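1. Test case, fold it:
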Amino acid sequence: MITTLSGDTTRLRRTVDFVKEQDTATLLPLLLPGVDGPELRALAERCRFSHAALLVFPSGDDELNATLDDCGLAVVEPARPSVVVRDRLALRYRRPAADLDVRILRPPVQGRDGARRMVEVFALTVAPGSELDPIAAQERESQSEAHVAFDVTAPDPLVLRGLCATFARYGAVPDGGGYNPHENGTVFYFGLPADTKAGYSRVELYVPGDHRDVLAAHLDEHRARQPAETLLRLLTGAWTTQALAAFTELGAPDALDGERGTHPAELARITGAEPRNLATLLRYLTMLGAVTEAHDGFRLTEVGALLRTNAPVSMRALALMYGGPFYRSFAGLGHTVRTGQVAFEHVFGENHFDHFARDPELAELFDQSMAAGSAMFDPLPLHPALTRAAEAPDGATVVDVAGGNGELLGRLLDAHPRLHGVLLERPHAVEAARHRLEQAGHGARCAFVEGDFADLPDNGDVYVLSRILHDWDDERCREILRHCARAMPDSADLLVVERLLPTDGSFSLATAWDLHMMCNVGGQERQVGHYGRLFTDAGLTLVSRTSLPLDGHVLHVRKAGSPLD
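-> From the prediction side, this is the model:
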């Protein structure tokens, strides 16, 4: 015990002395040999030496306080949980994060230049005889979490990217990082070049606020250098799906909010869950960014709030579908790849349309999950074809083909008060749409048609096929499009909403949905040229395309030979 205290005290004293003696302009060239002149001045203007950090291993609060006192450090703010270091240790030693009680303390230190800095003390509690003793021994030897840190003074995305590029130019490499919701700060870690002269091998850039968009590229580069970690994160993707689905199924998102925290015991009482297991789930969801933890308990983030039943664009149904029927069928992906048979049909014995239609609750959940995809239309694009129809002197009619529960049609009618709507769907879906649109005050402006694609009305001005064609193979798509071409007046417009596969292999949600459609539906996503050929085969022509959120596109189509105005 005495040896442990003495060892940590000695390391901490050295850290305090280092913080007192250094300043930004002299420290940067030590960390990044070769940086000088304009680049050094630019770095010094945009980031400020703020602290040096180390990880200590007290047996409890008394020992930690004694170590701080011996080093002349006074803690002026309460300790906070450390998300980033805890998760790094958990991954490094293959330990559950819940077993690692890591806290952050930041006692102030005044530099010899008069600047106020601090020592960042990470404290992992290791009780005498604990099974964590080997971790403490290894970390004291490796000093993996010891680093120096700079505060970024202008937290602008362009500035962050420029700082990261400058560090890379002088030999620093990405070494992880994270967002800490407890203090709303984003951390970028770098491994320093071998010829660094500061006695540290890692540097941190600390940026106030949530900058996970810039952090994502930084972490991607780090993981590319850590193939085992990358693969492990990929392999645990199923855990993420089930954690979000279980959280939703419990009704926990509806019991939480974004303003007032709720302790796990109280949330367990409300949801009927086992308190300890619910707490474990909440910690994992905190790491995912769906909830955040503060002194008063857990609360929803903007991401987690999308799982609430009454969210403006609720994605609750998607979580239950992806964690339920589609989760089970995705286990048959290998069967689909080997045989070409749709995994959903292999697992459930019938296609997904028939399977959902047999169960009213499941059918409603499926329609709700399709409506959840309306986030693709947030904000709703004011397509010129819709605007032109809405300005027609005698009004105009938009026909939503296989329009589900009327979510999209309702949005269009909200945006264009002079439009009339027609919704074509299966009988049970028509009733749900009728109820939704009547409640929204659109009942007098809507007509409802029960039937299939062959039953399309021939009096529309704008026809909408939203995420329909990707359900089917090419031959069925041609058949659907021919029905549209026969029903459309010569002056009508057809708006096809789909995700488009990229032509250059770049990242796109369409690539993921292509796998989903193959496995669960028997359909596919397509490139724009592929759709263009299907339109031509049906006597139609592609006029233009417009981007939507979530990698969606509107393909504007007209009958071949019809005027464009």
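2. hey, let's count contacts and neighbours off CA atoms from now on
-> OK.
3. Could you report the neighbour count for Arg526?
-> Burial measure for Arg526: 19 neighbouring residues, criterion other Cα atoms under 10 Å.
4. can I assume it is in contact with Leu500?
-> Yes - assessed by Cα atoms under 8 Å, Arg526 is found in contact with Leu500 at 5.6 Å.
5. Could you check which helix or strand contains Arg88?
-> Following DSSP states H and E, one finds Arg88 within helix 83-93.
6. meant to ask about Phe150, not that
-> strand 147-152.
7. buried sites along the following helix or strand past that strand?
-> Following strand 147-152 in sequence order, the next helix or strand is helix 157-169 (DSSP H and E). Neighbour counts using 16 or more other Cα atoms under 10 Å place 160, 163-164, 166-168 of helix 157-169 among the buried residues.
8. Run through the neighbouring helices and strands of the helix holding Arg88.
-> For helix 83-93, the contact count by 3 or more Cα pairs under 8 Å, 6 or more residues apart in numbering; DSSP states H and E identifies strand 102-105, strand 173-180 as packing neighbours.
9. In JSON lines, list those along with distance to Gly421.
-> JSON lines is the format used below for the helices and strands packed on helix 83-93 (distance: least, Cα to Cα, whole Å):
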{"stretch": "strand 102-105", "distance to Gly421": "58"}
{"stretch": "strand 173-180", "distance to Gly421": "46"}
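10. please give me the structure for this one as well, since I'd like to look at both together:
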Amino acid sequence: MGTDPCAAPPRLDPHDLDRIRRAAAFVAASDTASVLADLLPGLTAAERDAVAAHSRFTHAAVLVFPPSLAGLRDLLHEEGLAVGPVTPSVVVRDRLARRYGRSADALEVGILRAPVTAADGSPCEIEIFALAVPPGSGLDTVAAGERAHDHEAHLALEVTTPGPVVLAGLRATLLGRGVTTADGGGHNAHEDVTVLYFRAGDGGRYQRLELNARGHHPGVLAEHGRSGDRPAERLLQLMTGAWATQAVAVAADLRLADHLDTAPRPGPERLAELTGAHPDSLRRLLRYLTALGVFAPDGAGSHRPTELGRLLRTDAEQSLHPLALLYGGPFYESFGALGHAVRTGRDAFEHTFGAHHFAHFAQDPVLADLFDRSMAASTQMFDPIAELVDFTAARVVVDVAGGNGALLGRVLQAHPHLEGVLLERPHVVEAARAALTKAGCIDRCRLVSGDFTDEVPGGGDVYLLSRVLHDWDDRQCLGILQRLAAAVPEHAELLVVERLLPADGDPSPSLAVPWDVHMLCNVGGRERTAEHYGRLLAEAGFDLTGVAELPLDGALLSARRTP
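-> Here you go, the predicted model:
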């Protein structure tokens, strides 16, 4: 985001201008020792020295509200601040959107940095976050709220000796003797920095501290996130998770995202007519979905889908609409019998419906279609595979239980020299034929109707096995891999797509952890660690040769026949 050199400098509220001046003056009059003494009076001098030995004061931050970001840099130059260019601030934008129930897309937030020398002569800076508040935008209430509470104003320390042990020690000191509370955090992948926020006690002008450490420290981040919650409130949020599942499922069933992502947008009464819903009940549902971040008020008495909500559009690219219906439908019902699965080790779906979910869905064309569309809904997991793998020497790619051909189609589109073979159940083969025709590569595909548990086509150079192994227990998994080993030529490569559980002791958040319980409850399979898959592959006659990350917490495991 740049500035327009011809634009007149925007007017700044005198209060905002004064806050910038005071922030610059504060940095110039401060150093690491004085900041720690002011912000963390609960620490002893020795403890402050210990914190200072591993960190240093780097900046103070304020949030201001110009009518436009254009020309803001010039205005600050007039104040004697050598600010750099305006760059987008996605983190602050998203926090403001959540805090005030706004759509992030409707907020333009930039950040400018100006160097200021600290009292001890060390280089520091002020960070100036700016939310554009054009006249008539309705954002005046956001500006008023932020000016009153200074949520985004903070001081920052940089960890000079980054590492999980030092970072954990600093965090424990700040939360303990420092008498602060955890206030969120995250990993800035663009700058490769882990950020932890702390809220200090009342009294000082700055009540928020930012701790920055170079690198990614997922264990400390996970622990910090847990400690930021008040236990009773967090537990209540967990208990009501099923309510959120149903709210999203009903939104999908009523196609609210389709109706509300239009111009003109329907008002409440018209939306109730379009969806056949009770007006007041629909309003209450939308309020809950807004709190969940799925919709946001549009400022004109209606709502609009957020970035999350647009994924519920039926025509959205990689729409999650089918998954919302599946997870809020039969899988929701069977999850009510999770206790049966935990007590017996047998899946709750069969206990609830009288048949395994594959057989149950196959008996109902509507459910079978919903399941197949749901599996296709998360295929963004496949996007990088065509580029991650070297297909140069390959000629034939065999997709075993390849669904509607989403992965095979991506590979064939990216590599025109390849031919494909897709093995699937008869009714799925027809869906794959349509998808591969649409992808423009059906003329290079051979579609085989059959069951991979009986026979696997031979003659391939690369074999794809995507989201299959997690459906089965270890004994069945081993049998599948052994059949593959018997069919796969010695030179061929096996590519397995699955979610991987974190290794024991790794606290990193992962979608594979809840999905593992889903597999227990609804399928009878399980998610596994990379090591677990490696053992199964080795027993079947394969060597695990590589693991690569994929979107949606997926992973690509590469294997070859053991010589």
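11. tm score of chain vs chain?
-> Once superposed, chain against chain, the TM-score is 0.67 (TM-score structural alignment, normalised by the length of the second structure); 435 aligned residues with a Cα RMSD of 4.2 Å.
12. quick revisit: okay, the angle between the strand holding Phe150 of the first structure and helix 157-169?
-> 150 degrees (axes from the mean of the first three to the mean of the last three Cα atoms, to 10 degrees).
13. and strand 147-152 of the first structure, what does it pack onto?
-> strand 47-56, strand 202-208.
14. contacts for that strand?
-> Here strand 147-152 of the first structure makes contact (Cα atoms under 8 Å, 6 or more residues apart in numbering) with 46-54, 200-208.
15. if you set the cut-off to 7 Å instead, what comes out?
-> Contact with strand 147-152 of the first structure is made by 46-54, 200-207, as judged by Cα atoms under 7 Å, 6 or more residues apart in numbering.
16. how far is it from where the chain is centred?
-> 27 Å (Cα atoms, centre = their mean, to the nearest Å).
17. list the contacts for the corresponding residue of the second structure for His335 of the first structure?
-> Alignment note (TM-score structural alignment): His335 of the first structure maps to His340 of the second structure. Going by Cα under 7 Å, 6+ apart, His340 of the second structure touches Ala348.
18. circling back to that earlier point, could I get the buried residues of helix 157-169 of the first structure as JSON lines with distance to Gln22 of the first structure?
-> As requested, the buried residues of helix 157-169 of the first structure are arranged in JSON lines below (distance: Cα to Cα, whole Å):
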{"residue": "Leu160", "distance to Gln22 of the first structure": "23"}
{"residue": "Leu163", "distance to Gln22 of the first structure": "20"}
{"residue": "Cys164", "distance to Gln22 of the first structure": "22"}
{"residue": "Thr166", "distance to Gln22 of the first structure": "21"}
{"residue": "Phe167", "distance to Gln22 of the first structure": "19"}
{"residue": "Ala168", "distance to Gln22 of the first structure": "23"}
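19. Of those residues, just say which sits nearest to Arg388 of the first structure.
-> Leu160 (43.6 Å; Cα to Cα).
20. Neighbours of the residue lying closest to that closest one once chain neighbours are set aside, how many?
-> Excluding the flanking residues, the one nearest Leu160 of the first structure by Cα to Cα, 6 or more residues apart in numbering is Val214, at 7.4 Å. Number of residues near Val214 of the first structure (other Cα under 10 Å) recorded here: 17.
21. and if you look at Leu282 of the second structure?
-> Counted with other Cα under 10 Å, Leu282 of the second structure comes out at 18.
22. any idea what it aligns with in the first structure?
-> Leu282 of the second structure maps onto Leu278 in the first structure, by TM-score structural alignment.
23. where's that match, which helix or strand?
-> helix 275-288.
24. List of residues touching stretch 506-525 of the first structure?
-> Defining contact as Cα under 7 Å, 6+ apart, one finds that stretch 506-525 of the first structure is touched by 326, 329-330, 333, 336, 342-344, 352, 470-473, 499-502, 551.
25. Leu312 of the second structure matches what in the first structure?
-> Residue correspondence to the first structure (TM-score structural alignment): Leu312 of the second structure is matched to Leu307.
26. mind listing what its match touches?
-> Counting by Cα under 7 Å, 6+ apart, Leu307 of the first structure makes contact with 248, 253, 314-316.
27. Let's see which of those residues end up in helices.
-> Among those, DSSP state H puts 248, 253, 316 in helices.
28. Dump those into JSON lines; add distance to Gly297 of the first structure and neighbour count as well.
-> Below are these laid out as JSON lines (distance: Cα to Cα, whole Å; neighbours: other Cα atoms under 10 Å):
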{"residue": "Thr248", "distance to Gly297 of the first structure": "18", "neighbour count": "22"}
{"residue": "Pro253", "distance to Gly297 of the first structure": "14", "neighbour count": "23"}
{"residue": "Arg316", "distance to Gly297 of the first structure": "23", "neighbour count": "26"}
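29. nearest to Val16 of the first structure, of those?
-> When these are ranked by distance to Val16 of the first structure (Cα to Cα), Pro253 comes first, at 44.4 Å.
30. wait, isn't the closest one in contact with Thr309?
-> No - between Pro253 of the first structure and Thr309 there is no contact under Cα atoms under 7 Å: 8.1 Å.
31. Tell me the spacing between the match of Leu282 of the second structure and Leu288 of the first structure.
-> 15 Å (Cα to Cα, to the nearest Å).
32. do Gly451 of the first structure as well
-> With distances taken as Cα to Cα, Gly451 of the first structure is found 43 Å from Leu288 of the first structure.
33. Pull the residues that contact stretch 175-193 of the second structure.
-> Contact partners of stretch 175-193 of the second structure, identified using Cα under 7 Å, 6+ apart, comprise 40, 42-43, 174, 194-201, 212-216, 221, 224-225, 227-228.
34. Name the residues of it that are buried.
-> Buried residues in stretch 175-193 of the second structure, counted by 16+ other Cα under 10 Å: 175, 178-187, 193.
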